[in-house]
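Participant: My questions concern the predicted model and sequence given below.
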Amino acid sequence: MRQEVAIKRIHYRTDEERLLIENEVGNLLKVEEDDARVIRYYMTQRTDNFYYIAMELALGTVEDYVERKQGVHTKPDMDELDNLDEISILRDSSKALEWLHQQKIVHRDIKPPNLMLVKSKKGEIVTKLADFGISKEMTASKLKMTAGVGTLDWMAPEAHMGEYQQGTEKTADIFSLGCVFHYIIFPGQHPFGDMSDRMANIQQGKPCLANIEDPKSVNVATRHLVEEMIQQDPTKRPSSTYVVNHPALWTSEQTEKFFQAVSDCIKEDKEHGPVLKKAVNEELDLAFVTELVKLKEWKKVVDATLDKGAFESYQGTTAELLRLIRNKVHHFNDISKEGRKEVGNVSTGVVNYITGEFPTLLLHVWLAAASIGITLDSLKPFYTESRPPKRLVPREQEAAEMQVLRLKTRVRELRDQLNQALTDKKRTENDLKELRVTNSSTETKLRETEARNEDLEQTIASLMARLYELERTPSATSDVGALVEAMRIANVKTHTLQRGLSEEQLETALRGLEAYRALEELVLSVPLDSTGRWLRLLPPSLRTLHVFGPGETGEPVKLGKNRRPDHGLVVVIQQAGDDVIDQLAKGLGPRVTGLNMLNCPRVTAGALQGLLSALTGLEDVTLGGSLSGAITDASLAALHGCSQLRKIQLGTPSALCTDIPVKAVSRLAFTCRKLEALIFHAMEELSQRVLDALVRADLGKSDDGTPRTLRFNVPEPAYGKLRQRSTSSIIVYEAT
């Protein structure tokens, strides 16, 4: 039978490269099972310089799938990928890694392009692992893996240095796959942030996980799984078998069986049932506060047509919600026609409907039952490792709000219990008065009532002591205060450091910003004794840095959204001289995508040239009119190395350019092929000269072959006179 295949041609130059290819071929020629979820190799042919490999034909890669979801770089003939379920991709890729690890092979280069989407013999699209050129077979001896082998963006921190602990080699693959999972469920987002900060975040174990604003919009269990997989400590990461069996990847049928097993255990196991019931009914550690309140009032949320008695026989607890699921699955045919409109015509529809209303229910029950479930035969199939799974760490604000909410709830519960105990005690005291005046036939009842009265007195004393401790103990109050303060700090986005600090003091202050995990904007004055060492301590989350010269201060510039690149760092420099500029040139690098220099008349052309030469990642640049003397042919030529430059502004409304090398501006427009806009604030005569030079220049074509166009923005009154000079390539706009 003829079969379409892909031919992979690999060029090799050295024996080392040839052995690397043979390693991949050797590993994949072993694959025979169709369900192994690994790209199959059928045959190979080798020449003096090339290997030719006949391999399974793929529709595309996971990278293609995600890019289609984002609507970018859409390749033709891939429409079949649009209906693909992302959870099935996660499920298949985890099974592929499990199979590989069972063969005692570590992949070492798991990334989106190496996960292939293949049509199976049944016509289903499945995900398979490919590219095993740098994989290694594990032996009983310690595996020493080469440092830096793999793709840095997707490698575990220990893989960068080759510092593997005995027995943790497989978990480097788990880390990489966790990064890919995040990239899939939050399309295109890497869990360790943008390119400029990614390597530092991986090394420091500081993920930038996408926030779940709406638990219905994202599989919360998948987020939990990703957190487990990308832990910095390789010994704490789960196995591939654990990943395969995590509830994030369960089918509706598996979820249904799990809920039934938990409910059956609560109902029928006299020893473990009460403990499991208590664990399940506890407040959700991982839920949003709104989700917590909603689950406690589930009878108001679930459609009443599912139950003939409108849930009158059920209490408002999580365990009772599981009992409802169990009963409705067992007696599915008894659900009314109205109820069928919500759950459909199969029993799994009950589970899908309930978990749709309560997205955190499955993960909460699975975590709550873990410590018991791993010991019970009825629940053990749902837990693949002896250790309980890691609890999902909620965002700081949610964690603080939740703990404060629990404290208030506990105080309220204790007060209610105390009031009930006092009421009961008053009732027993009245009973005692009546019993003491009756005859001796009531003596037994009298003794029982007196004993109950003594118990109530002890209960009241205990409740009062606990309530007093909770409300009055300073340490309890300070704990809550610390939580609230931590919540506030963790969500601060803008911060200003006081001026006049020495460099040592500034370094201490920057180290103290580690708790400000959401910090995006920082304002500081450079110390008089600065050497630039402090630049290495800038928070990785920072998006905008306002730098003032030594002893200077002022209002930070407010940047419009269209002047702020969507990645990297924007640096705004004010009232600084050459010494500060030189330090920034040495301490900053490609991470900087935006630069604004305002009110810097002391900066010389040499210093400006050095800074612009160092910041090769610039996409948006503003050079104020105070720099007119420093804007020379050489300094503008330094921007020729900025291949991503899209906008440049020369001058500002309050500080016009007075002396600009006109030809240098036109050369810049020609050389920087991605330049889209030149915003020019100057007198009319100078604006006219620059426009003439731009019109005479040949801008050439864009990367896609279309003629380039450039927006030339000038303010009034120059705009009124120059707008008629627009051409097909140079279009004059009014600068606002």
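Facilitator: It's in. As the structure is a prediction and not an experimental result, all values here were calculated from the model.
Participant: contacts and neighbour counts: CA atoms only from here.
Facilitator: Noted.
Participant: what are the ranges of the strands in the stretch 451-600 of the chain?
Facilitator: Counting by DSSP state E, counting those that start in this stretch, the segments of the stretch 451-600 of the chain that form strands are 494-496, 521-525, 544-548, 569-574, 592-598.
Participant: Please tell me how far the third one is from the chain's geometric centre.
Facilitator: Same thing as strand 544-548. Distance of strand 544-548 from its chain centroid, counting by C-alpha atoms, centre = their mean, to the nearest Å, is 26 Å.
Participant: and what of the fourth one?
Facilitator: Distance, stretch centre to chain centre, for strand 569-574: 26 Å (C-alpha atoms, centre = their mean).
Participant: Likewise for the first one?
Facilitator: Relative to its parent chain, strand 494-496 has a centroid offset of 24 Å by C-alpha atoms, centre = their mean.
Participant: right, so of the strands of the stretch 451-600 of the chain, which gets closest to T47?
Facilitator: Smallest distance to T47 across those (C-alpha to C-alpha): 46.3 Å, for strand 592-598.
Participant: a markdown table please, covering the strands of the stretch 451-600 of the chain and showing distance to T241.
Facilitator: Shown next, in a markdown table, are the strands of the stretch 451-600 of the chain (distance: least, C-alpha to C-alpha, whole Å):
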| stretch | distance to T241 |
| --- | --- |
| strand 494-496 | 43 |
| strand 521-525 | 42 |
| strand 544-548 | 43 |
| strand 569-574 | 40 |
| strand 592-598 | 42 |
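Participant: I'd like those as TSV, with mean neighbour count and distance to G193 appended.
Facilitator: Converted to TSV, these look like this (neighbours: other C-alpha atoms under 10 Å; distance: least, C-alpha to C-alpha, whole Å):
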stretch	mean neighbour count	distance to G193
strand 494-496	13	19
strand 521-525	22	17
strand 544-548	22	16
strand 569-574	24	13
strand 592-598	24	15
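Participant: I figured P187 hits V72, correct?
Facilitator: No. Taking C-alpha atoms under 8 Å as the definition, P187 is not a contact partner of V72, at 11.4 Å.
Participant: Please identify which of the two sits among more neighbours.
Facilitator: More neighbours surround P187 than the other of P187 and V72, with 17 against 10 (other C-alpha atoms under 10 Å).
Participant: so where does the residue nearest to the more buried one when sequence neighbours are not counted fall, helix or strand?
Facilitator: Counting by C-alpha to C-alpha, 6 or more residues apart in numbering, V66 is the residue found nearest to P187 once chain neighbours are left out, at 5.8 Å. Assigned by DSSP states H and E, V66 belongs to helix 62-70.
Participant: Could you list the buried residues of that helix?
Facilitator: Using 16 or more other C-alpha atoms under 10 Å as the test for burial, helix 62-70 gives 62-68.
Participant: what packs against that helix?
Facilitator: Helix 62-70 makes packing contacts with strand 115-119, helix 169-185 when contacts are defined by 3 or more C-alpha pairs under 8 Å, 6 or more residues apart in numbering; DSSP states H and E.
Participant: let's bring in a second one:
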Amino acid sequence: MKGISSVPVLWGRQINLLKGDAVGDLEEGLNIGESSSGSFALEVNEVMDMDLQPGPALPPASNILPGTGRKPAALASDEKSVGKITYYTNNHLGIGADGIVFRGDFLCDDDNKRPVAVKRIELAKQSYADREVALLLKLDDNPHVVRYFCTEKDGQFLYIAIERCAASLDKCFTKENPFDLRGLKPVMLLQQTMIGLKHLHYHNIVHRDVKPHNILLKDHSDSVTVKISDFGMSKQLADGRQSYSMRSGALGTMGWNAPEVLDESRKVNPTSAVDIFSAGCVFYYVLTGGKHPFGEPYRQAGNIVDGKYNLDGLQKDKHEDIVATDLIEQMLSMEPQRRPSAESVLKHPFFWSLKKQLQFFQDVSDRIVKETSDGPIIQQLESGGQEVVRNNWMEHITAVLRKG
């Protein structure tokens, strides 16, 4: 359709008139729808000049496994195996909320191994590990949450094998060798993130540590899938409960957590809205190539408590950025109850195609024609009319539409 690629900036300003769920409600009503070398020094003592006599010759050692006729597979110097899990102590993938994550393999059957990430957790923290596994099992049917495979245990640690991904989101914004998203657009990346988060919230689970490091990227050679990971701080809310007590523990990661978590004087029991706030920070981070809405790390906590965010990395005269700004401002609201749910975020025009946005305008126009001048929709639109049209709206639309 001619002109679709030039939907005017006017839309971005108009969206400010339809706050909260108003857009979603109107749309519905219109039927628009992933050490050191651990090497050690071998100390050799000097041997005194002694007259040592050789002992009897030993038979050559055999490395054939008894009863099999087969040689065992050679082990790498850093390779450790526990049950069906093998991991490599010199190959750290990261540090989770309650343990170190190593590169490893999961023995699916006698012949097949699956590459996995192995989280090693101290036995003293078994209750935390059991909780994380229970959550992973509950969430296993969603493509945007990492898969769980098995748990093994030895005398010191528990080992949890989960799906291994190519990189975490923060690796996309490093100066040297940034991760290749293989054509995955920022909007689609954020949409997949929210689909995963919506799945958590549907099961009454609050992640409590949403940040770029916990948003993983699964490489399929020709495409990339987003997956939410690390449920070490997650909280399963009891049936019928919408919030949890601050006594439940962990704050999350400084700089990505919500104000009600940082500021105890607010006396607000946190809800799943803490994840929406963190996701809002992630949205800005992705859309601006790694910037944070609350500034430099040493200022972030204070700015979050004070509600002082800066979205200047988004252009004020660019259609896509105007729509994104509207959504991010809602997600970063100081009042948890005013933040949209994960489901509402996914319904925001930020995720609409240009064709759908244009269709929305057409349907709204058709609806307005049928409204009386004192109707609620007309009154809401007119209340911000001056801010949107700025005297002469024809001067503020694209040249293509002016010629049209």
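Facilitator: Great, that's in hand. On a predicted model such as this, the values are computed, not experimentally measured, just so you know.
Participant: that older thread, what angle do strand 115-119 and the next helix or strand after the helix holding V66 of the first structure make with each other?
Facilitator: Next in sequence after helix 62-70 of the first structure, counting helices and strands by DSSP H and E, comes helix 86-102. For helix 86-102 of the first structure against strand 115-119, the angle by axes from the mean of the first three to the mean of the last three C-alpha atoms, to 10 degrees is 110 degrees.
Participant: give me the stretch of the second structure that the lengthiest helix in the first structure matches.
Facilitator: Ranked by residue count, the top helix of the first structure under DSSP state H comes out as helix 396-436. Across the second structure, nothing matches helix 396-436 of the first structure (TM-score structural alignment).
Participant: same for that helix, what does it pack against?
Facilitator: On a contact count with 3+ C-alpha pairs under 8 Å, 6+ apart, helix 396-436 of the first structure meets helix 289-296, helix 443-472, helix 474-490.
Participant: Let me have those helices in a markdown table, adding mean neighbour count as columns.
Facilitator: Formatted as a markdown table, those follow (neighbours: other C-alpha atoms under 10 Å):
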| stretch | mean neighbour count |
| --- | --- |
| helix 289-296 | 16 |
| helix 443-472 | 14 |
| helix 474-490 | 15 |
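Participant: Run a quick check on I134 of the first structure versus G150, I expect a contact.
Facilitator: Yes. At 7.3 Å, I134 of the first structure counts as touching G150 under the criterion of C-alpha under 8 Å.
Participant: mind listing what the residue nearest to P187 of the first structure touches?
Facilitator: V66 of the first structure makes contacts with 183-184, 187-188, as judged by C-alpha atoms under 8 Å, 6 or more residues apart in numbering.
Participant: Now, of those, which are buried?
Facilitator: Buried subset of these (neighbour count, 16+ other C-alpha under 10 Å): 183-184, 187.
Participant: Turn those into TSV, columns for distance to E469 of the first structure.
Facilitator: Formatted as TSV, those follow (distance: C-alpha to C-alpha, whole Å):
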residue	distance to E469 of the first structure
Y183	48
I184	49
P187	49
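Participant: the helices in the stretch 251-400 of the first structure, which residues?
Facilitator: 252-268, 273-281, 289-296, 298-301, 318-330, 337-343, 348-357, 361-368, 370-373, 396-436 (DSSP state H, counting those that start in this stretch).
Participant: Quick check: which of those is buried the most?
Facilitator: Highest mean neighbour count among those (mean count of other C-alpha atoms under 10 Å): helix 361-368, with a mean of 23.
Participant: according to the alignment, that one goes to what range in the second structure?
Facilitator: The counterpart of helix 361-368 of the first structure in the second structure, using TM-score structural alignment, is absent.
Participant: what packs against that helix?
Facilitator: Judged by 3+ C-alpha pairs under 8 Å, 6+ apart, the packing partners of helix 361-368 of the first structure are helix 220-229, helix 273-281.
Participant: mean shift of the last one relative to the second structure?
Facilitator: Just to be clear, that refers to helix 273-281 of the first structure. By mean C-alpha distance after the TM-score superposition for the first structure, the fitted helix 273-281 of the first structure averages 6.3 Å away from its aligned residues in the second structure.
Participant: Quick one: list the elements packing against that helix.
Facilitator: Using 3+ C-alpha pairs under 8 Å, 6+ apart, helix 273-281 of the first structure sits against helix 252-268, helix 318-330, helix 361-368.
Participant: got TSV for those helices, with distance to H246 of the first structure too?
Facilitator: Shown next, in TSV, are those (distance: least, C-alpha to C-alpha, whole Å):
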stretch	distance to H246 of the first structure
helix 252-268	11
helix 318-330	20
helix 361-368	9
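Participant: just so I know, which of those lies nearest L636 of the first structure?
Facilitator: Nearest to L636 of the first structure among those is helix 361-368 (56.9 Å), distances taken as C-alpha to C-alpha.
Participant: and M487 of the first structure, which of the strands of the stretch 451-600 of the first structure is closest to it?
Facilitator: Of all the strands of the stretch 451-600 of the first structure, it is strand 494-496 that lies closest to M487 of the first structure, at 14.8 Å by C-alpha to C-alpha.
Participant: So which bit of the second structure is that closest one matched to?
Facilitator: Under TM-score structural alignment, strand 494-496 of the first structure corresponds to no residues of the second structure.
Participant: Report the distance from the helix holding V66 of the first structure to the chain centre.
Facilitator: 18 Å.
Participant: Stretch 68-78 of the first structure now?
Facilitator: On C-alpha atoms, centre = their mean, the centre of stretch 68-78 of the first structure falls 23 Å from that of its chain.
Participant: Could you do stretch 254-263 of the first structure as well?
Facilitator: With C-alpha atoms, centre = their mean, you get 30 Å for stretch 254-263 of the first structure.
Participant: ok, average deviation of that stretch from the second structure?
Facilitator: Per aligned residue, stretch 254-263 of the first structure averages 2.5 Å (mean C-alpha distance after the TM-score superposition for the first structure).
Participant: Quick one: map M334 of the second structure onto the first structure.
Facilitator: M334 of the second structure maps onto Q232 in the first structure, by TM-score structural alignment.
Participant: now what about stretch 406-424 of the first structure, what contacts it?
Facilitator: By C-alpha under 8 Å, 6+ apart, the residues outside stretch 406-424 of the first structure that reach it are 456, 459-460, 463-464, 467, 470-471.
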